[in-house]
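Novice: have a look; sequence and predicted model below, questions after that.
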Amino acid sequence: MSGALANLALAPVLVPLTGAVGCVLLAGRPRLAEGFSLLAGLANLLVALLVLRVVGEQGPLHLVLGNWAWPFGIEFVVDRLSAGMIAVSALIALVCLVFQAARVDPADRRSAALPLVHGLMAGVGGAFATGDLFNLYVWFEVMLIAALGLLVHRGRVAALDGTLRYLVLNMVGTLVLLTGIAVVYGATGQLNFAALAQAPASPLLAAGVALLAVAFLAKAAAFPVFSWMPAAYHVLPAPVLALFAGLLSKVGVYALLRLFGQVFPSAVAHWQAVLGAVAVATMLAGALGAAWHWDLRRILAFHIVSQIGYLILAVALATPAGYAAAIFYTIHHIIVKANLFLIAALVCRVAGSYDLRRIGGVAAARPILAIIFAVPALSLVGIPPLSGFWAKFLVLRESFAGGHWVWGGAALATGVLTLYSMSKIWIEAFWKPHPAPAAVGRLPFAAMAAVVLLAAITAGIGLFPQTLLGFAGQAAAGLVEVTR
């Protein structure tokens, strides 16, 4: 779609950038900055929902900047897939900002945290809306800069250690990504997604695609380069941690889905076995890491890794149903994982620690919180009728239908390990008595409202999956359509 409405393709970048600038200007007045940040988050969600509606009714948005002839301009393309990802990202960002305002393990509002959060969202929105490879790299770098700032903003030694790991592994991924982009450009003379989809195959292009795939797998925290995630994430304040957990690795999966589902669909046949093996290793490594640890944040961080394995497996299936499963699973997991980290902060508020060996009695002290935890926890395991059941069912059904019995068996085994670690959290944090009972902390209404909302969405998707199933199918079908 061209014309005035096409300018909406820039909204996922411009609205968060406006929020970042406003928070910088109000840095000396933290309460006003926090209020403005919430308004900016709400505006971002409302605009994202508008974009989603316009794309659903009138088709993809196309906007070329710089007055350059296609395909050489800076192009923004928002189709169903990118519009859906932008909308769910804006929702999670707003929920995390509300949780931040509730002051449950918050980021320091007198620091640069709020501008960096909105800067991070600008990078996420740009990555979802861009229509060419080089600008995808640019938005990855915007995300990386904002993420590094958020990792170090508390100035703790533990944070610096995690930040160094995050920086080194992500910079390696960035170097591989830039090299891959250069090779692809050398082979085709193009960087635009739609133009690349029409480029003839060549050995040089195949080498470039291989480098891009490795880079996106690294950005997604796939095996064996996932250690930066559990090493870095646990040092973050709860609202920022939930935002990282919900979004950052999913951008890597999104890029992988674009790469093989739309830009170079013929290349996936050569990568299917590799992607399947990486998916299996990622699932099992993440689930085993979660089973080993006792820190609630580390357990949940390792579960991000294991669930990324499911998403890579769905991409590896290389069928429209597999891509639809990847889209459904991604949206489900963004909501569930962000909620689990927010709930973990509330558990710490009630019981006094994130260490499962030092806490207990949360179910007796806060039974409503126990019920809220059960919804995303059971959904992560894949228990019906929650959203995770449908997500795993789609992946498993397509795996077995395609004869990929080892992949499907590994996914089932990972589900059993996930059940074990979620049961460990329930028994240690919620069920057993607290080893040293202390005064129960008050749970702010805004924080509880945030986790209740996400739990309700999880249950709603599970009970009424048809809407998201239909959307995922349409978005997957749109991947193979010509974008211009």
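Specialist: Nice, I can see it.
Novice: only C-alpha atoms for contact and neighbour calcs from this point on.
Specialist: OK.
Novice: surely Val183 is in contact with Leu204?
Specialist: Yes. Between Val183 and Leu204 a contact is recorded at 6.9 Å, counting by Cα atoms under 8 Å.
Novice: between these two, tell me which one has more neighbours.
Specialist: Val183 (20 against 15; other Cα atoms under 10 Å).
Novice: how much space separates the more buried one from Leu14?
Specialist: The gap separating Val183 from Leu14 is 31 Å, by Cα to Cα, to the nearest Å.
Novice: same check, this time on Val95
Specialist: Distance of Val95 to Leu14, computed by Cα to Cα: 20 Å.
Novice: between these two, which is the more surrounded one?
Specialist: More neighbours surround Val95 than the other of Val95 and Leu14, with 28 against 16 (other Cα under 10 Å).
Novice: hold the first one in mind and look at this next one:
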Amino acid sequence: MAASPAHSVDFSLAWTMEPTSLAQWLGILPIALCIIAGAVLMLFRKRVDLHPYIAIPALGLLVLLDLLLLRQVLVNGPMTMVAGRWLPPFGIAFTSDVLGALFALAAAIVALAGAIFALGDVNNSERRYGFYPFLMLLLAGVSGAFLTGDIFNLYVWFEVLLISSFGLLILGSKHEQLDGAMKYAVLNLIGTTLFLIAVAYLYAIFGTLNMADIAMMARAKPDLPTKTLAVLFILAFGMKAAAFPVNFWLPASYHTPRTVVSGLFGGLLTKVGVYALIRVMVMILPADLADTSMIVAISAAFTMVLAAMGAIAQDDIRRMVGYVVIIGIGNMLAGVAIGTPMGLEGAVFYALHSIITMTALYFVTGLAGKLAGGFSLRQIGGLYRTAPAFAGVSLALFFAAAGLPPFSGFWPKAMLVKASLASGYGWLAASILVAGFFSTIALGRVFLLAYWRPAGSEAPPAKVKISLAEWLPVVALLALVVFFGLFPEHLIQFVSAAVSGILSPEGYIHSVFPKGGL
């Protein structure tokens, strides 16, 4: 029986009635692609020889989708898709802006490089344990974290990438991998628990989990009791990003898995923590960031300086690279602590540089160990004579990781030092320079001992060659590092747009609430 007109319901008050445009689908397609590709790979779990031919094209398509997404938000501003057609803040929102699209694109590029590198690094046995399905699931979690507009959904995507990273970490089931996985798991589960507690506390204060909605309320009611909440978020994301004093898990675990896994972890996972810290503290709780900036600045200084000293002390080149990753985290936290546009631009620029450079640096470290027959600086040497082209590529990446010109790491460090001095953080600028000096010594020591010093008297390892699948991603990533070092203005334009959108989130909020906002 037909409903009475008196009982008719205006669904437009609760639902989005307009059809979804093709452009809006770009906000969800990167995540959907990763999940679908991972499911297809599981269907072919008995044909692991086909896995690279499924995963590599899928990741190539992911790079294309993220490029289109970045172009869309640069031209038309942030865009939002809400699950179930429910209007925000009730529907789970996926909101894409320049910051999220930039990080998602960088993640897709290094994942594609890793999938190609794995052709020479991951054997059939490890493929049977699910390397490529875990890789696609990892990218689903990373992409979801960068593109979500709901803070509980951010927690969910953290869980997705955490589960997949466990699987990647123990591929091979060696004793040192299981030991590293235990340390990694315990500390990250503690961080995840703190994150969940912070989310519950946030909901108790604001009554919503939509990031745009929270940002509006925080600006409209600056007297809300959010200081404890801010400290919880800083601690949780600091643990995820491997910041002092909760960073000891990273050098104890990142050297244990396969080279390609170490590269992806070093390039991606800690940056998700930095991204979440920027999104929450700068866009959602800016007043609390101003009150806690000194805490973040002190943590940044200790993170980079102590990590630089740790890098110098290492004899295992894989462990040394783990400390170099932590030095970069300190630099990014310094930009967040400063909080000015230039400081945040330096932090975002450094994060994008680190995603590319740290992945490539782990790759060349693994290849160096493969060529030399070990990773201990006490035993290996002579790589310059046996593989001069590889030594040249390694040296360029060492310069880039140390922040020396003409590579991409120089510009964000210069921006951070300038922003520190302009904001009265002279001691923080000194910390950045001292850490950079120590990291140069640590990386130079590796080159002198492992590459320049003649090989020892022990019998040399059997002749090993680097395959094209291993060369190609390293050279491609190095080309990006060199390009953005020589022509930084291209990336600075994107970074400036991303930071402007975070500091002034009117466009972000308007994309979620078209009929209201700031």
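Specialist: Cool, got the structure. Bear in mind that the values here come from a model prediction, so they are computed numbers and not experimental data.
Novice: can you give me the TM-score here?
Specialist: The TM-score (TM-score structural alignment, normalised by the length of the first structure) is 0.97; 484 aligned residues with a Cα RMSD of 1.5 Å.
Novice: so what's the aligned residue in the second structure for Ala314 of the first structure up against?
Specialist: In the second structure, the residue matched to Ala314 of the first structure (TM-score structural alignment) is Gly335. Shown in contact with Gly335 of the second structure (Cα atoms under 8 Å, 6 or more residues apart in numbering): Gly343, Leu344, Glu345, Gly346, Ala347, Leu416, Ala419.
Novice: wait, is the last one part of a strand?
Specialist: No. Applying DSSP: H, G, I helix; E, B strand; the rest coil, one finds Ala419 of the second structure to be helix, outside a strand.
Novice: which position in the first structure pairs with it?
Specialist: With TM-score structural alignment as the criterion, the equivalent of Ala419 of the second structure in the first structure is Glu398.
Novice: and for the third one?
Specialist: Applying TM-score structural alignment, one finds that Glu345 of the second structure aligns to Ala324 in the first structure.
Novice: that match: neighbour count?
Specialist: Using other Cα under 10 Å: Ala324 of the first structure sits among 27 other residues.
Novice: could you check how far the aligned residue in the second structure for Val172 of the first structure is from Ala300 of the second structure?
Specialist: Matched across to the second structure, Val172 of the first structure falls on Ile190, judged by TM-score structural alignment. For Ile190 of the second structure, the distance to Ala300 of the second structure (Cα to Cα) stands at 21 Å.
Novice: for Ile312 of the second structure, same thing?
Specialist: Look at Ile312 of the second structure and Ala300 of the second structure: by Cα to Cα, they are 19 Å apart.
Novice: with Gly346 of the second structure instead?
Specialist: Here the distance between Gly346 of the second structure and Ala300 of the second structure works out to 14 Å (Cα to Cα).
Novice: between the two, what contacts are shared?
Specialist: What both Gly346 of the second structure and Ala300 touch, as defined by Cα under 8 Å, 6+ apart, is the set Met332.
Novice: strands of the second structure, start to end?
Specialist: 79-82, 93-96 (DSSP state E).
Novice: CSV for the ones you listed, including mean neighbour count and distance to Arg219 of the second structure?
Specialist: Below are the strands of the second structure laid out as CSV (neighbours: other Cα atoms under 10 Å; distance: least, Cα to Cα, whole Å):
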stretch, mean neighbour count, distance to Arg219 of the second structure
strand 79-82, 24, 21
strand 93-96, 27, 19
